[in-house]
Structures are given as C-alpha cells and as structure tokens.
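Enquirer: Here is a sequence with its predicted model. Questions after.
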Amino acid sequence: MLELTDTQIGTWVASFILPLFRVAAVLMTMPVFGTTLVSARIRLYFAVAITVVIVPALPPLPEVHALDLSALLLVAEQVIIGALLGMSLQLLFQVFVVAGQIVAIQMGMGFASMVDPANGVNVAVISQFLTMLVTLLFLAMNGHLVVFEVLTESFTTLPIGGGLLVNHFWDLAGRLGWVFGAALLLVLPVITALLVVNIAFGVMTRAAPQLNIFSIGFPLTLVMGMGIFWVGLADVLPHYQALASEALQWLRELARAR
C-alpha cells in the first residue's frame, strides 16, 4: 500500500502551486493578456496550461509546508516577481499611449477621447489607434512568446525561495523616465511640423489681424496635423522594433538580476 506523508504531499502541491502564482501574476499584468479584453477565467486557464507544461523542466523546489507562514511568504514572492515582469512590459505600450496623447494635444484633438476597452479609462483617439497598432505588431512579431520564454528562464535565474531584491523595484521606477523620453522622441517630427504650422498662423495673424484665427487656424491645424501624423506612420515600425528590442532585453535583464 502506497503511503504518503504530509511533507511529500506539500512538496508535490508546492511544485505546481508556487509556479502557478508567478505565471498567473504575469498574465494578469502583462499587455494584451492582462487587459479586460481577456476575462480572468480565460487567463486562469492559460496560467494552468502554461504551468503544467513548464513544471517538469523546472529546477528542484524547496520543501514547503502548506499551512506555515513561510508558504504564504513564498506565494507573495511569486506574485510580486510575476507582477514586476508583467508591469515592466506594460511600459512599452505606455510609450505609444503617451506619444498619442502628445500628438493629440498639439493638433487640437485632446478633447476627442474614448473609453479604452483594454484599460477601462478615457484616452485620446490617437493613443487608442497607436495602442491597437502596437498590439497587432506585438503579436505578429511573437513578442508574447519571448515573454513566456523569459518567464520560464526566471525560475532558474530567480528561483523560488531565493528572495527579492530591492533593485527590481528601483529598476522599474527608473524606467518611467524612459517612457516619456521614448514617447517624445517618437513624435518629435510631428511636434516640430505642427510647431512650424502654428508659427505660420501666428505670422499670418500678425500680418492680417482681420483674419479670425479661431475659425481658420483650428480646423487647418487639425487637418494638417492628421496629414502629418499619417505621413509619420511610415516610421512607426522602425521605432517599434527598436523600442520593443530594448524593452524585451530589459525584461531579460530584470529576470536575470541577482
């Protein structure tokens, strides 16, 4: 008769439950899968399926007693690590959201906002368009597969029970400045062109004060801004490739930081 001890049962359960918490935390916070477009039940099914696949290839896990405080601390550790990995990838998408907001304000479309179904907040229409474009590019270039690869490697580089590093939080906070800098660099040609248009309208108003700048300038700025933005879309793909490569490389460095 096969006899199982509490330690054996706890170890077997921990070998599946602890990786499940890290995988689920990544899926709950990463772009595309972590949005409201994918229901929590579907994300949980994905987390269970991924965990079942990667558990046999994971390094040996520490012995865990399910009812001890140490087990809860390990669960919290896995949730924090998974959330950090997922949120670090969110910064790539926020670059384009901020860029769209900057362009919308410059061309006079800052008031034209709509509810973002992915995040449940109001964003500018330009930001929503760039978000959908980046989502399609991210999936088309297999960015989600790279994330799953890094997630699997993190169990070796950041083993369960290995502890957390404060550097992880500081690295994530330091990347916030990178978001605004990358967004400004992305839309700098559009901003420069719109600045020239506004200066031209200022000169026209100075030369002919009888022109109503409010009835002429705003519509022309909007139309020319849309045209300049449409022309600038030709450079979105090279910028996305550079930003995505940098974000995914930083994700690997974050997972390997020891």
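Expert: Perfect, thanks for sending it.
Enquirer: only C-alpha atoms for contact and neighbour calcs from this point on.
Expert: Fine.
Enquirer: Next SSE downstream of the helix of greatest length in the chain?
Expert: In terms of residue count, the longest helix belonging to the chain (DSSP state H) is helix 69-107. Counting by DSSP states H and E, the next helix or strand C-terminal to helix 69-107 is strand 113-115.
Enquirer: which helices and strands does the following helix or strand past that following strand pack with?
Expert: Using DSSP H and E, the helix or strand that follows strand 113-115 towards the C-terminus is strand 122-124. Secondary-structure packing of strand 122-124 (3 or more Cα pairs under 8 Å, 6 or more residues apart in numbering; DSSP states H and E): helix 69-107, strand 113-115.
Enquirer: so what's residue 21 up against?
Expert: Applying Cα atoms under 8 Å, 6 or more residues apart in numbering to residue 21 gives the contacts 75, 78, 79, 82.
Enquirer: What separation do you get for residue 4 and residue 11?
Expert: Between residue 4 and residue 11 the distance is 11 Å, computed by Cα to Cα, to the nearest Å.
Enquirer: burial count for residue 56?
Expert: 11 (other Cα atoms under 10 Å).
Enquirer: next up, a second structure to put side by side with the first:
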Amino acid sequence: MIDLINAFPVFLLVFIRVTSFFVTVPLFSYRNIPTTYKVGLGFFLSYIMFLSMEHPSLAIDEAYFMLVLKEMLVGLFIGLIAFMVLSAIQIAGGFIDYQMGFAIANVIDPQTGAQSPILGQYLYTFALLLLLIVDGHHLILDGIYYSYKIVPLEQVWLPLGSERLVEFIATTFNSMFIIAFQMAIPLVGCLFLVDIALGITARTVPQLNIFVVGLPLKILVGFILLVVVMPVFLILFQKLFESMLFTMRGLMQIFGGV
C-alpha cells in the first residue's frame, strides 16, 4: 500500500512537471485544447508515472519549495526546446512566403494566438498531422516520462548558468535556422530564377507590364513547386521530429548533469 501522506509531495512534483510540460510543448499546449482537458490529462499521466517510479522520501519544508520551482522550470524548458525545433517549419514558410509575395498577409494561428505566415501555417499543420500519424505524440510523452531517470525529483539545483547549457541553446537556435533554410531553399531558389527570367523579359519586351504578370506567375510557380516537393517535406518533417527528440534528451542530460 502507498502511504498517501508521504507520497503526496512526490505526486505533486510529478504533476507540476507534467503540467508545466504541457504549457509549452507542441500539440499539447495549443489553445484549441480545453484547459480542463490538459489538466485532466496531466493528472492521469502524472498518476500513472507516479505509480511506475521509485518514490524518494520528501517532506514539505523549505527545500521542497525549491523542488517545486525546479520541476516547473524543467517542464517548461523541455517543452520550449521542442517548440523551438518545430518552429523551423514556420520559419521556412516565412522564407517561401516572402519570395512568393505572401509576406504582406499573415494569418492568426488559432493554436498559439500569434501571427504566422500563410505557407508556414500550412506546412506546420501538415507536420502536426504527420506527428500524430507516426505516433510522435507518444514519443513526446515517453520523453517526459524518462526525464525522471535523468533529472530525479530530489535534485534541487539546475545548471541554468552553465556554459554547456548556453552553448546547447545557441546550437539549437543555429540548427533551427539551418533546417529552415534547407527546407525553403528549393522553392526560394526556383522563384529566384523566375525573378531573373521576369527581369530579362522586362528588358527585352518593354511593352509587357511585368508587375501585372510577375506576381500571379510567381504564385502559380510556387504552388506547383510546393506540390512537387511536398513528399520531400514530409521526409524532412520526420527528420525534424527525430532532431526534436534528441534535443529534448540533450537538454535533460544537461539538467541532470549527465
């Protein structure tokens, strides 16, 4: 039997980390998911994790409040680093939108409440659907479960000021923009060649109003290229999911001092 009085502090720490994780992680943190559902899912997942892990001896004292703060930061940072990696899709869509002429029109993302590029939101929706198809959401939940083995509950401190953590975050930012550039470069490069062709046409046929012809032509070419390279995008999305999981694990290892 579980001693409820001694087990309550442990369960509360587990619940805080899981619910903090749901605040920032992709797919579980979106506004179109009711808050009551998030809290209920976090409660039941916390209960399952609580029953399947070793229970350290904890008491509610001065150090316990530091553990509460630590658990909150661990959940928020792990979810945030995953969100950063998947943001490469919207950045790539922003690059493509700028080249196609869609940069002037943004849409409100109902999932986050922020403005996002049109094609970025389109590709991001496809990525979320693919994440569900390949059971990526299960891997995300596995990540928060196994985080207790790397960052134990009784650990009070986090190396937030360490050089290793700063370098890791900078490397993650760098790789996010590199992945976004690699995803966008086929369409951006082809549309740049269309710009060159339109410029040559404007010089050789001055009677043609290139501003009237150019914008619809670039949009048409952009949509055709988007359909052609969509299978490649789906493969890149899967690689991005793997990178997200490795990044989450790397951050946990830094927090756990591994």
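Expert: All right, it came through fine. Just so it is clear, the structure is predicted and the values come from calculations on it, not from any experiment.
Enquirer: Deepest-packed of the helices and strands packed on strand 122-124 of the first structure, please.
Expert: Mean neighbours per residue, mean count of other Cα atoms under 10 Å, is largest over those for helix 69-107, with a mean of 21.
Enquirer: so what secondary structure elements neighbour it?
Expert: helix 6-29, strand 122-124, helix 125-140, helix 166-186, helix 188-207, helix 213-232, helix 236-256.
Enquirer: which one of the ones you listed lies closest to residue 115 of the first structure?
Expert: strand 122-124 (4.4 Å; Cα to Cα).
Enquirer: Now that closest one on the second structure. Mean distance?
Expert: On superposition with the second structure, the mean distance recorded for strand 122-124 of the first structure (mean Cα distance after the TM-score superposition for the first structure) is 1.7 Å.
Enquirer: Which part of the second structure matches that strand?
Expert: Strand 122-124 of the first structure corresponds to residues 115-117 in the second structure, going by TM-score structural alignment.
Enquirer: Check which residues of that stretch are buried.
Expert: 116, 117 (16 or more other Cα atoms under 10 Å).
Enquirer: mind checking which helix or strand residue 29 of the second structure is in?
Expert: Going by DSSP H and E, residue 29 of the second structure is not in any helix or strand.
Enquirer: Please say which position in the first structure it maps to.
Expert: Structural alignment (TM-score structural alignment) places residue 29 of the second structure against residue 34 in the first structure.
Enquirer: Its match and residue 25 touch, don't they?
Expert: No - contact between residue 34 of the first structure and residue 25 fails when scored by Cα atoms under 8 Å: they sit 9.1 Å apart.
Enquirer: Same drill for those two, tell me which one is more crowded.
Expert: residue 25 (25 against 22).
Enquirer: Name the nearest residue to the more buried one, ignoring sequence neighbours.
Expert: Among residues not flanking residue 25 of the first structure along the chain, residue 82 sits closest, at 4.7 Å (Cα to Cα, 6 or more residues apart in numbering).
Enquirer: mind checking which of the helices and strands packed on strand 122-124 of the first structure is nearest residue 244 of the first structure?
Expert: helix 69-107 (6.7 Å).
Enquirer: Go through stretch 174-194 of the first structure and flag the buried ones.
Expert: Quick answer for stretch 174-194 of the first structure (16+ other Cα under 10 Å): 179, 180, 182, 183, 184, 186, 187, 190, 191, 194.
Enquirer: Can you give me the distance of the first one to residue 234 of the first structure?
Expert: Here the criterion is Cα to Cα. By it, residue 179 of the first structure lies 21 Å from residue 234 of the first structure.
Enquirer: same question, the last one
Expert: Separation of residue 194 of the first structure from residue 234 of the first structure (Cα to Cα): 17 Å.
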